[in-house]
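**Student:** got a predicted model here, sequence first, then my questions.
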Amino acid sequence: MYVDPPAPQPRQPGENPPLNGNGNPLEALPRAWEFNPEYQRLVTAWQTVLPLLEGLTTALDKAYQLARSPQTWDAPVGTRYVEDIGAWRSRLALYRQAVLTSISEEAADTPRWVPSAIGAPHAFS
């Protein structure tokens, strides 16, 4: 079993954009910020795909448990079906890990806040 990578966190109530204060007077100018729409897209993708993957895993686990029951199969062919379902479970676990890892890694590389053009000071406006 794999451990899911960290999920991208949605904007929390009361969360504020970053402050400019690294000592550079040019960067101390007021700047308008907005929550990054690309980051929000990743949050939405995670929240959409995780319940679907959970549903698939639950359904396949239930089928696997039923297939392993001696009351289900009374023929040698039953072991082949159990092995097939076990292989599907393994592939689904790898697929889940790949999908969630790709979303998590992209979220780690995407800034949560980006400068906004709305409300930003412009010369001669």
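**Tutor:** That came through fine.

**Student:** for the rest of this, base every contact and every neighbour count on C-alpha atoms.
**Tutor:** Fine.

**Student:** just the helices in this structure please.
**Tutor:** With DSSP state H, the ranges of helices along the chain come out as 37-68, 77-109.

**Student:** can I get those in TSV including mean neighbour count and distance to Asn24?
**Tutor:** Listed next are these as TSV, based on neighbours: other CA atoms under 10 Å; distance: least, CA to CA, whole Å:
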stretch	mean neighbour count	distance to Asn24
helix 37-68	15	27
helix 77-109	15	25
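
**Student:** among those, which is nearest Asp4?
**Tutor:** Asp4 lies closest, by CA to CA, to one member of those: helix 77-109, at 6.7 Å.

**Student:** one more structure, for comparison:
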Amino acid sequence: MSVDPPAPQPLRPGETPPAPASTGLPSSDRATAWEFNPKYQRLVTTWQQVLPLLDALALRLDEVHRQAMRTEVWDAPVSKRYVEEMAQWRAGLRLYRQAILTSISDEAQEDRTPRWVPVNAGAPHAFS
């Protein structure tokens, strides 16, 4: 059984944005306002939506597989092929789960999608 990759963590109560480095020199970093990154929040939300669906699929497929393996349910030569086919579906679903969760987890890494981003402080932009 494989282990799921680390999930993106939602904003925790009381969590504050990163503190600027205090070198004693004036810096524009100190005037920067921060917000929890909306793109990171979408990754958190996606993970929370996808995980229960993947769990439900695996649960249903495991349940049907267990039932199909019982001889009281189906005792025919074709049942062996059917059970083997379901085992392949289960393996495919595990790979699919790993791929989906890994792609979300990889995208949520700090170097790709930071948790906090500077807020646009209303500075004028050309052509706005």
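**Tutor:** Yes, it's here. The structure presented is a predicted model; accordingly, all values stated were derived computationally and were not measured.

**Student:** dump the helices of the first structure into JSON lines; add distance to Pro5 of the first structure as well.
**Tutor:** Listed next are the helices of the first structure as JSON lines, based on distance: least, CA to CA, whole Å:
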{"stretch": "helix 37-68", "distance to Pro5 of the first structure": "11"}
{"stretch": "helix 77-109", "distance to Pro5 of the first structure": "6"}
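
**Student:** nearest to Asn16 of the first structure, of those helices?
**Tutor:** Ranking the helices of the first structure by proximity to Asn16 of the first structure (CA to CA) places helix 37-68 first, at 15.3 Å.

**Student:** and that closest one, how far out from the chain middle?
**Tutor:** When C-alpha coordinates are averaged (CA atoms, centre = their mean, to the nearest Å), helix 37-68 of the first structure and its chain have centres 10 Å apart.

**Student:** specify the angle between that helix and helix 77-109 in degrees.
**Tutor:** 170 degrees (axes from the mean of the first three to the mean of the last three CA atoms, to 10 degrees).

**Student:** residue contacts, the residue nearest to the spatial centre of the first structure?
**Tutor:** Centroid check for the first structure by CA atoms, centre = their mean gives Trp46 as the closest residue, at 3.3 Å. With contacts defined as CA atoms under 8 Å, 6 or more residues apart in numbering, Trp46 of the first structure is in contact with 7-8, 100, 103.

**Student:** now do 7 Å
**Tutor:** Counting by CA atoms under 7 Å, 6 or more residues apart in numbering, Trp46 of the first structure makes contact with Ile103.

**Student:** state the distance from the residue nearest to Ala67 of the first structure when sequence neighbours are not counted to Pro17 of the first structure.
**Tutor:** Leaving aside its chain neighbours, Ala67 of the first structure sits nearest to Val82 (5.8 Å; criterion: CA to CA, 6 or more residues apart in numbering). Distance, Val82 of the first structure to Pro17 of the first structure, by CA to CA, to the nearest Å: 52 Å.

**Student:** that's all I had, so thanks and see you.
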